[in-house]
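Trainee: could you look at this predicted model? Sequence included:
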Amino acid sequence: MKNFRILSLILTFAFVLILAACGGSIGESTSSNGGEADSGLEGSSDSTSGETQSVVLTTAGTSGTFYAVGAAFTQIVNNNSNVLDVTNQASGGSVENVRLIDNKEVAFAMLGGDSAVDAYNGKREFEGEPRKDELKGLFSMYSQPLNLVALADSGIKSFSDLEGKKVAVGAPGSGSEVKSQITLESLGLPYDSGVKQQYLSFSEAADGMKDGQIDAAFVWAGVPTPAVQDLAAIRDIVVIPFTDEEVEKVNAAQEAIYGETIPGGTYDGVDEDIQTLAVNTQVVAGADVDEEIVYEFVKQIFDHIDDVHAAHNSMKEMTLESAPKNVIELHPGAKKYFEEKGVLSQ
């Protein structure tokens, strides 16, 4: 009996030690500072301190290309960097992303090229609020074509056929909605009376078309776009083409919008090439984000460019050489990386 009591005491003491050891590891963070700092950063702002810097990259709705690409960027950086930890955050799109940068809720954001240029210069939805000192570019990514989608049995075969129809123009206040409005009005369909606009995200628009609640949808996103793929797998669709004249009129209204081609076979049942509209896409940062944090983010993306290309078909457009072109003024951290790689003049 005495031996049994001694053994019980030994086992109990060992169990307490194990619990104490486990308790010390639960909830430990890679950063010693759990509070939120400016510019969407957590932890120390000194990238040489040895602490992991937590940053937020805001993208767009979960059914769009931005979110998928953001997830790839996040995984690539987090798998390869010892000093940076990135979170991919969904949002309402480009316009909201600029506001998130303004409010220092995020460090990095994806924008349509038109929204980036307009925010930088203080035009259109950002009228009178130029951000030349607050917003800086990191790199350009890929073209963001307009997938102007309708059901094959809707009778909509050209842009003019949209008149009077229920048309999804994008989430309210998003960059997609702004581009849709510019397109409609420059081609003679007044925004408030030419169509019955529906303020829907890409996934909501696809669901509405499946149910027959809307007739067509403006989907500005890299191809193939998941929401359109999903719709095409269930219903027969058409992607509405634009004539040369229509492309020229929209470009005259917004120079950041240009002509683009969606290759035949991108979506089930759409076998021919489709001439459409597009803008480029850019990753930007708040000007106050630490130079070394930006450098590390850009470095991990382009040092692993093959992984980026494998992540999404649209990303094959992005190269080291093209990345610093057609983007707003570069952040010093991005500029440092591209100068090191010899793709910017010293």
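Mentor: Thanks, I have it. Numbering: from 1, shown residues only.
Trainee: when you work out contacts or count neighbours from here on, use the C-alpha atoms and nothing else.
Mentor: Fine.
Trainee: could I get the full set of strands for the chain?
Mentor: With strands called from DSSP state E, the chain shows them at 41-42, 53-58, 84-89, 108-112, 135-151, 166-168, 196-198, 216-220, 237-239, 258-262, 274-286.
Trainee: out of those, which is closest to G70?
Mentor: Of all those, strand 84-89 sits nearest to G70, with 5.8 Å by Cα to Cα.
Trainee: buried residues of that closest one, list them for me.
Mentor: Using 16 or more other Cα atoms under 10 Å as the test for burial, strand 84-89 gives 84-89.
Trainee: elements contacting it?
Mentor: Where contact means 3 or more Cα pairs under 8 Å, 6 or more residues apart in numbering; DSSP states H and E, strand 84-89 is packed against strand 53-58, helix 65-80, helix 291-303.
Trainee: so which of these is nearest T276?
Mentor: helix 65-80 (17.4 Å).
Trainee: which residues touch the closest one?
Mentor: Applying Cα atoms under 8 Å, 6 or more residues apart in numbering, the contact partners of helix 65-80 are 57-62, 84-90, 110, 221-223, 225-226, 297, 300-301, 304, 307-308, 311-312, 315.
Trainee: now do it against strand 53-58, angle only.
Mentor: 160 degrees (axes from the mean of the first three to the mean of the last three Cα atoms, to 10 degrees).
Trainee: tell me the angle helix 65-80 makes with strand 135-151.
Mentor: 130 degrees.
Trainee: can you give me the buried ones in helix 65-80?
Mentor: Result for helix 65-80 [16+ other Cα under 10 Å]: buried residues 65-78.
Trainee: and those residues as TSV, adding distance to F338?
Mentor: Shown next, in TSV, are the buried residues of helix 65-80 (distance: Cα to Cα, whole Å):
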residue	distance to F338
T65	25
F66	23
Y67	25
A68	25
V69	21
G70	21
A71	23
A72	21
F73	18
T74	20
Q75	22
I76	19
V77	17
N78	21
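Trainee: nearest to A119, of these?
Mentor: F66 (18.6 Å).
Trainee: from V98, how far out is the closest one?
Mentor: Counting by Cα to Cα, to the nearest Å, the separation of F66 from V98 is 15 Å.
Trainee: ok, and here's another one to check against it:
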Amino acid sequence: MNKLLTGIAAIAAGAAFAAGSAYAEPTYRFGGGPSGGAWHPATSAGTQLLNQELKGKYNFIYSPSGGSVANVRSVGLGNYATAWGHIGQIYQSWNGTGTFEKDGANKNFRVVARVRAQSQIFAVLADNPIQSFSDMKGKVVNLLSRGSGSNVNCVNVMKALGMMDNIEARYLGFAASARALGDRQIDVFCSAGVPFLIPALTQLSVSKPVRYISLTEEEQKKVTSAYRFYSPITIPVQKDIKGMDKAARSIAYDVWWIAHKQMSDEAVYDMLKVVAAPQNLERLTKAAAYWKDLGGDFNALEEHKILVHPSAARYWKERGVKVPMSIVKGY
């Protein structure tokens, strides 16, 4: 009797294992962004689309994050399978410099797509006497929450201009910093622009007009010389920002989509094939405009020698994109 029961138990266990193997799909975490920023709704919508289109083959789990620094670090460590990151953090992680110096160089990920370009915004209430960066000395400047790429970019600008020791720095998130600006608890709001706007600031300007502060040409050169992954840009007047009446010099940088080596070649290809399909990209863009410029232009990565995933190169080449093969390499 005992032998019979043992045999039945063994058969049952084997059947359960086989069933589990048949229905267990690879699970991949997709890193998102902080509340009040543009990445949170965009990557959340992307994750939902992937699960709808690839149900039964893969399971994607959306994971809110602190932003670019957290995303790039988490992908490098394999805690996230995929995420977006600013070129600054990707470059520093790849080379083990700057914010990632203590982490060491990490090449456990590859780039799969260019998401879009961003700019950096420095804004004040329209009636604030601050007119320039030099006027910010002794003022309360919010540099966004630590761990976000926007925070790193805010700090980089201030460091390049020798201003970090001359301001009262605060580290509030997107939504909290917009409220603080409106309540005059801070003097200057710093944030990424998508490409020239951020929702929390746009909403604030409806009731309390704001202005963007412009770098001088000399200040702009200081920043782009100190950090080679930035390029100069002039933000045109934004009609959605009530109170903005002048263009503002700033910096621009790319946002890239990266994937950890835990993702199979097929998974990377399938992920792109779903998200970047024109009809799906149109759907995503309606839900979150941040997806609008997703593409396979990897030329900017040649200078930095950051590698592109072979499956991504395959997909974008099939779409007619000319991919520089000198930076396409697996693990």
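Mentor: Done, it's in. It should be emphasised that the depicted structure is a prediction, and the values quoted were computed from it without experimental measurement.
Trainee: now the TM-score, please.
Mentor: Superposed pair, TM-score by TM-score structural alignment, normalised by the length of structure 2: 0.81. Supporting alignment: 297 aligned residues with a Cα RMSD of 2.3 Å.
Trainee: grab the nearest non-local neighbour of the corresponding residue of structure 2 for V294 of structure 1.
Mentor: Aligned counterpart of V294 of structure 1 in structure 2: V268 (TM-score structural alignment). Spatial nearest neighbour of V268 of structure 2, excluding adjacent residues (Cα to Cα, 6 or more residues apart in numbering): S311 at 6.2 Å.
Trainee: and the aligned residue in structure 1 for that neighbour, what does it touch?
Mentor: In structure 1, the residue paired with S311 of structure 2 is G333, using TM-score structural alignment. G333 of structure 1 makes contact with 290-295 under the criterion Cα under 8 Å, 6+ apart.
Trainee: repeat that for C154 of structure 2.
Mentor: Counting by Cα under 8 Å, 6+ apart, C154 of structure 2 has contacts 120, 143-144, 190-191.
Trainee: and the counterpart of it in structure 1, how far from K196 of structure 1?
Mentor: By TM-score structural alignment, C154 of structure 2 lines up with S180 in structure 1. For S180 of structure 1, the distance to K196 of structure 1 (Cα to Cα) stands at 13 Å.
Trainee: swap in T261 of structure 1?
Mentor: On the measure of Cα to Cα, T261 of structure 1 and K196 of structure 1 end up 27 Å apart.
Trainee: neighbour count for those two, which is higher?
Mentor: K196 (18 against 15; other Cα atoms under 10 Å).
Trainee: what sits against that one?
Mentor: Contacts of K196 of structure 1 by Cα under 8 Å, 6+ apart are 164-167.
Trainee: try it again at 6 Å.
Mentor: Going by Cα atoms under 6 Å, 6 or more residues apart in numbering, K196 of structure 1 touches 165-166.
Trainee: thinking again about what came up before, minimum distance to G155 of structure 1: which of the helices and strands packed on strand 84-89 of structure 1 has it?
Mentor: Between these, helix 65-80 lies closest to G155 of structure 1; by Cα to Cα that is 28.0 Å.
Trainee: surely Y253 of structure 2 meets Y230?
Mentor: Yes - using Cα atoms under 6 Å, Y253 of structure 2 is in contact with Y230, at 5.3 Å.
Trainee: helices of the stretch 151-300 of structure 1, start to end?
Mentor: 175-186, 202-210, 226-234, 244-253, 291-303 (DSSP state H, counting those that start in this stretch).
Trainee: which of those helices sits closest to L135 of structure 1?
Mentor: In terms of Cα to Cα, the element of these nearest to L135 of structure 1 is helix 291-303, at 12.9 Å.
Trainee: angle of the closest one against strand 135-151?
Mentor: 40 degrees.
Trainee: re earlier: what about the helices and strands packed on strand 84-89 of structure 1, which gets the closest to V106 of structure 1?
Mentor: strand 53-58 (5.0 Å).
Trainee: packing partners of the closest one?
Mentor: strand 41-42, strand 84-89, strand 108-112 (3 or more Cα pairs under 6 Å, 6 or more residues apart in numbering; DSSP states H and E).
Trainee: can I get those strands in CSV with distance to E134 of structure 1?
Mentor: Listed next are those as CSV, based on distance: least, Cα to Cα, whole Å:
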stretch, distance to E134 of structure 1
strand 41-42, 16
strand 84-89, 21
strand 108-112, 12
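Trainee: what's the closest of those to G50 of structure 1?
Mentor: Of those, nearest to G50 of structure 1 by Cα to Cα is strand 84-89, at 10.2 Å.
Trainee: look up how far Y67 of structure 1 lies from the aligned partner of Y91 of structure 2 in structure 1.
Mentor: In structure 1, Y91 of structure 2 lines up with V117, judged by TM-score structural alignment. Using Cα to Cα, we find V117 of structure 1 at a distance of 21 Å from Y67 of structure 1.
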